[in-house]
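>>> with the sequence up front, the predicted model follows.
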Amino acid sequence: MKRHLLILVLITVSIQSFSQNIDTDIFNNLTYESQDRLYKSYFKRNIFGDLIFSDNRSNEVTLKKEYIELKYGHLSDNSQEKNDVFINMIYQYRKDKNYKVTYSIDIFNKIVIEDNRNGKIEIGKDFFGNETYNENVDGESKSIERNFNGALEYKANNENAILEKDSFNKWTYKDSFGNELKFSSKTWNRFINNFGTEENIFHYLINEFLHL
């Protein structure tokens, strides 16, 4: 499930490779058809204001209206941002099949992501306003939180990782696979430009080096 979370956090796909085949129907819904016409997908808004991605491989992603408002503010029908989200979903799910996931907001203002593969993710805030991340897949729990020193810690049943800053403002990533990466200020600034937040960078590093 970890890969499916990042799709709506990061815009990392080459837009040009997909955007040429995207059309808008008379209801302002987006449609896509691959050049070989074997893959088709759709991005539609329902009467409740939710956006729903679906394709001819029986995948379905539902973005509830409250989630859209919290995450994006507003995704207007003609916005480039809406196109970008659609393109990322095409890239993410075009090789998957029968996957269904819903992004919503609960009564505690937490982001809740639940799928049909026994996966659930909750993203909220701790007492100090720091982001918290809790994932449960088939009974296996994973979490990301900040410790009292400001470092980001990832904990799971058989693995862990940490992203911390030293007294010289240099960031280091370490994990239970024995990986240790130190980043120069220039590299770190590029990460921030690409990923936006320290939490997003940590997710990326975990997926790249701990979840190969």
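Nice, I can see it. All values reported here derive from a predicted model rather than from experimental measurement.

>>> make it CA atoms for all contacts and neighbour counts henceforth
Fine.

>>> quick one: contacts of the host helix or strand of residue 190?
Per DSSP states H and E, residue 190 falls inside helix 185-195. Defining contact as Cα atoms under 8 Å, 6 or more residues apart in numbering, one finds that helix 185-195 is touched by 10, 170-171, 198, 201.

>>> in addition, the following structure is provided for comparison:
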Amino acid sequence: MRTHILCLFILVINIQGFSQKIETDIFDDLKFESRDKQYTASLKRNIFDDLIFSDSRDNKITLENKYLHLEHQGVFENSEEKINLFRNLIHDYRHDEKYEQTYAVDILDKVVIQDNRNGKVEYGKDIFGNQTYSEKSNGIEKSMKRNFQGGLDYNENNKTATLQKDLYNRWKYVDSSGNEFVFGDRTWNSLKGKFKTEEDIFFSLIKAFFND
């Protein structure tokens, strides 16, 4: 399962020359052709105000209108933002082939990302306003949600991790790989300053320690 990530430093290095090759047609759609003319791509707006990325390698990425308003506000009014989105899509998919993916928002306002390789990601908020995340890709299922004690639970194919306050009101991370960390106020405040939300802190800890 692939999700494109914006503003990567390496992306800036790799596609500095792309702007010279990106053109806007009379319909305000974007087109790109590589210098060797071996790769072409386009970003078009359909009648439903979705954006459709397609290229000469038979990749197709659909960003539905509701998703664009949620995650890319102003993309239709800001030409530079639209071009940057196009650049990212080119970078993410130009080495793939026959890959299809749709970014949508369901009736519960959850973002749903699905592809033609049995991959699926869902994220949003539950009825209490807490962030939730689930992913299925290559036979692996992952999920993150807030528990009734106010902590966070993560599951990945029967392996688990939790981020929960202990009896002394300190945040504690524990996972099924045997990792256990208790954070003092200074360390926790530093993490909050860097990652902003408890969910983002939790994901950073999972990425760093979960599979150790």
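Received, thanks. Predicted model, so just to flag it, every value in this text is computed and none were measured.

>>> re earlier: among the contacts of helix 185-195 of structure 1, name the ones in helices.
Judged by DSSP state H, these include 198, 201 as members of helices.

>>> widest-spaced pair of the contacts of helix 185-195 of structure 1?
In the contacts of helix 185-195 of structure 1, the most distant members under the criterion Cα to Cα are 10 and 170, with 23.3 Å between them.

>>> of those two, which one has the most company?
The residue with more neighbours, out of residue 10 of structure 1 and residue 170 and counting by other Cα atoms under 10 Å, is residue 10; that gives 16 against 13.

>>> any figure for the gap between the residue nearest to that one when sequence neighbours are not counted and residue 26 of structure 1?
Leaving aside its chain neighbours, residue 10 of structure 1 sits nearest to residue 195 (6.3 Å; criterion: Cα to Cα, 6 or more residues apart in numbering). Distance of residue 195 of structure 1 to residue 26 of structure 1, computed by Cα to Cα, to the nearest Å: 34 Å.

>>> out of those two, which sits in the more crowded spot?
Of the pair residue 195 of structure 1 and residue 26, residue 195 is the one with more neighbours under other Cα under 10 Å, namely 19 against 6.

>>> by contact count, what packs against the helix ranked longest in structure 1?
In structure 1, assigned by DSSP H, the helix with the most residues is helix 80-93. Under the contact criterion of 3 or more Cα pairs under 8 Å, 6 or more residues apart in numbering; DSSP states H and E, helix 80-93 of structure 1 touches helix 16-19.

>>> show me what counts as buried in the helix it packs on.
Neighbour-count burial for helix 16-19 of structure 1, with 16 or more other Cα atoms under 10 Å as criterion, is recorded at residue 18.

>>> that helix vs structure 2 - mean distance after superposition?
Superposing on structure 2 and averaging over aligned pairs (mean Cα distance after the TM-score superposition for structure 1), helix 16-19 of structure 1 comes out at 3.6 Å.

>>> what packs against that helix?
Counting contacts by 3+ Cα pairs under 8 Å, 6+ apart, helix 16-19 of structure 1 packs against helix 80-93.

>>> give me the contacts around the helix it packs on.
When contacts are defined by Cα under 8 Å, 6+ apart, helix 80-93 of structure 1 is touched by residues 4, 7-8, 11-13, 15, 18-19, 30, 41, 43, 53, 59, 75-76.

>>> go on, stretch 144-154 of structure 1?
Taking Cα under 8 Å, 6+ apart as the criterion, the residues outside stretch 144-154 of structure 1 that touch it are 130-134, 142-143, 155, 160-165, 199, 202.

>>> please indicate which of those are buried?
Buried residues within the contacts of stretch 144-154 of structure 1, counting neighbours by 16+ other Cα under 10 Å: 132-134, 142-143, 155, 160-165, 199, 202.

>>> quick check, distance from stretch 160-175 of structure 1 to the centre of its chain.
Taking the mean of its C-alpha atoms, stretch 160-175 of structure 1 sits 22 Å from the chain's own mean (Cα atoms, centre = their mean, to the nearest Å).

>>> now the terminal residues of it, how far apart.
With Cα to Cα as the measure, the first residue of stretch 160-175 of structure 1 is 6 Å from its last.

>>> what of stretch 135-155 of structure 1?
10 Å.

>>> which ones are touching residue 23 of structure 2?
Contact criterion Cα under 8 Å, 6+ apart gives 30-32 as the residues in contact with residue 23 of structure 2.

>>> could you pull out the strands for structure 2?
23-24, 30-33, 40-45, 51-55, 60-63, 100-105, 111-115, 120-125, 131-137, 140-146, 152-156, 159-165, 171-175, 180-183 (DSSP state E).
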